[in-house]
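**Q** Please work out how this folds:
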Amino acid sequence: MVKSDLTAPLGMNKRRGIGRLPFGLIGVAIMTVLLTTGLIWIGIVDDPNGGEPMATIELSSALDGVSPGDIEIVSLPDGRQLDQPDAESDLGSNGNFLLSDPKSSASAGQSSGPTSLSDLARRVDYEGMDAGFSGEALSTEPIKQLLEPHKFGSLPKISAEGIRPLDVYARRPSPTTLTQARIAILVNGIGLNSDMTLKAIEDLPADISLGLSPYGDDIDSWMQSARLSGHEVLLQAPMEPFDYPDNDAGPQSLLTNLDKAQNEERLSWVLGQTSNYVGLVNFMGDRFTSNEMRMNELLSKVRDHGLMYVDDGTSPRSKASEVAGTQKVPFVQADLVLDQNLNQEAIGTQLLELEVIARQRGIAVATATAFPVTLAALEAWSQRLEERGLSLVPISSAINSTR
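**A** Next up is the predicted model:
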């Protein structure tokens, strides 16, 4: 029997297929998805910060807690310059100034240093505070108001305005070092051997400070050469070691058995050998530096002359740190001596230790002597220091940060 709609069970003859799908509703859904996606895409692509969390903060122009040293003065993009402040009023508190003018005759190998405080006020290069950190010449002519006539020559003194030789002759560190671990190195024995002295001055980075021996030949010329190459300089003060007189620091050594006036006479001889230095560092002297009374006498004179003092780190019995704190003397304590063992491997190990200290504490200090192996090691080590996230700074930048 032929089936027909009349004989088929109810509902069994209905056709199933795509013809009855709700195409209208599906189309609307697809259009809605596309439209929503497009709006989201436009919002993200057209907005550089699209899709990122946003926060709103309130800006304030208040300068609470900001010191003048935190503010850098720069030139304007169109070449115009900002008005320069009065340097003479700022020297006493700012500590480190770059005295040379990058546009002056210093670049031709001649001294560019000012010869008076009024000249200094005109010549301090505020615009170029970032300049000179790879060899820019420092002043070699002393400031007359910072000199005290003496039978041994001119000694450093604090000016009537309270400006110290330390303030004027120190090398200013690069502002970029504020964000990095810093290392200060003082190489002593400059002036004793002309070949090694010349190598230290010419081959070492300018931020490595140099300690001049008062017994060196033509020490004033070495001071000028060092500062024209950008090196901050100190004077070595010879002092009595424990095995004196078998081991002698020289005819002008400060001795524990001399009275105060005799030691002051010898100190004056040392101070009169040259100028434009920022302070003193001991040469030998483990017996003298362990004598608290004698160190009080010495460091009070260092303070009164407007200088800093560096303990070279050779004696664990030194009283320098505690006496400097009592006497309020600008002070630096060396963390280690790089070349107590004079071989390349040992010096390399000490340099690695110095890097560890710098990363842990923010700054590390070392002393060394101008031996051939030491100078070669320092020159090679310093080549890629910045790639390792470390910066060299002058020894004066470590004042009172190592105790």
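
**Q** all contacts plus neighbour counts: C-alpha atoms, from now on.
**A** Fine.

**Q** quick one, strands of the chain?
**A** Along the chain, the stretches classed as strands by DSSP state E are 147-150, 153-156, 181-190, 209-212, 233-239, 279-284, 308-311, 331-333, 336-337, 363-369, 390-393.

**Q** Would you mind finding the most buried of those?
**A** strand 209-212 (a mean of 30; mean count of other CA atoms under 10 Å).

**Q** so Leu186 touches Ser209, yeah?
**A** Yes: using CA atoms under 8 Å, Leu186 makes contact with Ser209 at a distance of 4.8 Å.

**Q** okay, and the common contacts of the two?
**A** Ile395 (CA atoms under 8 Å, 6 or more residues apart in numbering).

**Q** Please generate a structure for the following sequence too, so the two can be compared:
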Amino acid sequence: MRLYLSLLFLLPFSVLADHKVAIVIDDIGYRHTDRAALLLPRQVAFAVLPHTPHGKDLAKQAWQQQREIMLHVPMESIKGLNPGPGALTSTMSEQHIQETLQAQIDDIPHVIGINNHMGSRLTQMSMPMESTMKFLKANDLFFLDSRTSKFSQAEYIARQHGVPSLHRKLFLDNKLDESYIENQFQKLVNLSKRDGTAIAIAHPHPKTLKVLHRMLPTLSKHQIELVHISTLLQPSKPDTLVVKQNTAVAEKKTKEKATE
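**A** You can find the predicted model right below:
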């Protein structure tokens, strides 16, 4: 296994290219089988759920591989789904939100940023996002918007507070079908060629990992480089532009069909 892992890290994922992709594996921590994702190239980031049976151990192992670790923060969903332990909700005060985030950071080591787990409701709301971004700014962390709602205000509020931010372009495995995942991967390639960079989120499902092992080596032939997600960050300054979208309207649009 160690030899196989070493060989994977030597594959030509780093090429001189104008186009770049970053991939984040979400939902790390609940299952012992999540460790199979450690066989992916080290450029693939892990987003680890707090207060899970294997989260802390997998974060430590991933960090030893020089892999970037993100905190996958459970947030309130439109659908009323249970996001898991330590979830941020719309009823929390700013102090409660920040204490909850601190407890999550204390649980998962080596975190350099966060992204939302679920959160189709919470990311639409200004106060919880304000509280979240203040915490990130104070702790030098960045925000990746998983974009589980098209009405998300998270990136805008991150810019207001000078928090470096990114957003995913697509999910690779909304359907657990290898052909579907391959098609999504090709869309990722096309987005990178069009825009220069693209970020995808996937999950540690066996079918997903199988497709990634098969498809990642093909990036080089497209002159695309697989990169650590932090390399896509730009220094962020507080955004002083007027909000174009009415906050109250955005917060009321709770019927938006979300991808959680």
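
**Q** so who does the spatially most central residue of the second structure touch?
**A** The centroid of the second structure falls nearest to Asn115 when counting by CA atoms, centre = their mean (4.6 Å). By CA under 8 Å, 6+ apart, the residues touching Asn115 of the second structure are 47, 70-73, 143-146.

**Q** CSV for the residues you listed, including distance to Gly55 of the second structure?
**A** Output for those, formatted as CSV (distance: CA to CA, whole Å):
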residue, distance to Gly55 of the second structure
Ala47, 9
Met70, 11
Leu71, 10
His72, 10
Val73, 12
Phe143, 19
Leu144, 19
Asp145, 21
Ser146, 19
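
**Q** if we go to the first structure, which of those are intact?
**A** Shared with the first structure under both residues aligned by TM-score structural alignment, their matches' CA atoms under 8 Å, the contacts from the contacts of Asn115 of the second structure are 47, 70-73, 143-146.

**Q** Pick the one among the contacts of Asn115 of the second structure closest to Pro41 of the second structure.
**A** Of all those, Pro41 of the second structure sits closest to Ala47, with 14.9 Å by CA to CA.

**Q** if I line the two up, what does the closest one land on in the first structure?
**A** Ala47 of the second structure maps onto Gly211 in the first structure when the alignment is built from TM-score structural alignment.

**Q** do you know how far the residue nearest to its match when sequence neighbours are not counted is from Gly38 of the first structure?
**A** Excluding its sequence neighbours, the residue lying closest to Gly211 of the first structure (CA to CA, 6 or more residues apart in numbering) is Asn188, at 4.2 Å. To Gly38 of the first structure, Asn188 of the first structure is 71 Å away according to CA to CA, to the nearest Å.

**Q** circling back to that earlier point, could you dump the strands of the first structure to CSV with distance to Phe23 of the first structure?
**A** Converted to CSV, the strands of the first structure look like this (distance: least, CA to CA, whole Å):
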stretch, distance to Phe23 of the first structure
strand 147-150, 100
strand 153-156, 98
strand 181-190, 69
strand 209-212, 85
strand 233-239, 89
strand 279-284, 92
strand 308-311, 89
strand 331-333, 85
strand 336-337, 84
strand 363-369, 75
strand 390-393, 69
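
**Q** Pro251 of the first structure: which of those strands is closest?
**A** So among the strands of the first structure, strand 233-239 is nearest, using CA to CA, at 8.7 Å.

**Q** before we move on, the earlier item: for the residue nearest to Gly211 of the first structure, list the residues it contacts.
**A** Asn188 of the first structure neighbours (CA under 8 Å, 6+ apart): 210-213, 236, 367-370.

**Q** Could you check how far it is from Ser300 of the first structure?
**A** 23 Å.

**Q** Tell me how far the aligned partner of Asn282 of the first structure in the second structure lies from Ser146 of the second structure.
**A** Matched to the second structure by TM-score structural alignment, Asn282 of the first structure sits across from Asn116. Asn116 of the second structure sits at a distance of 6 Å from Ser146 of the second structure (criterion: CA to CA).
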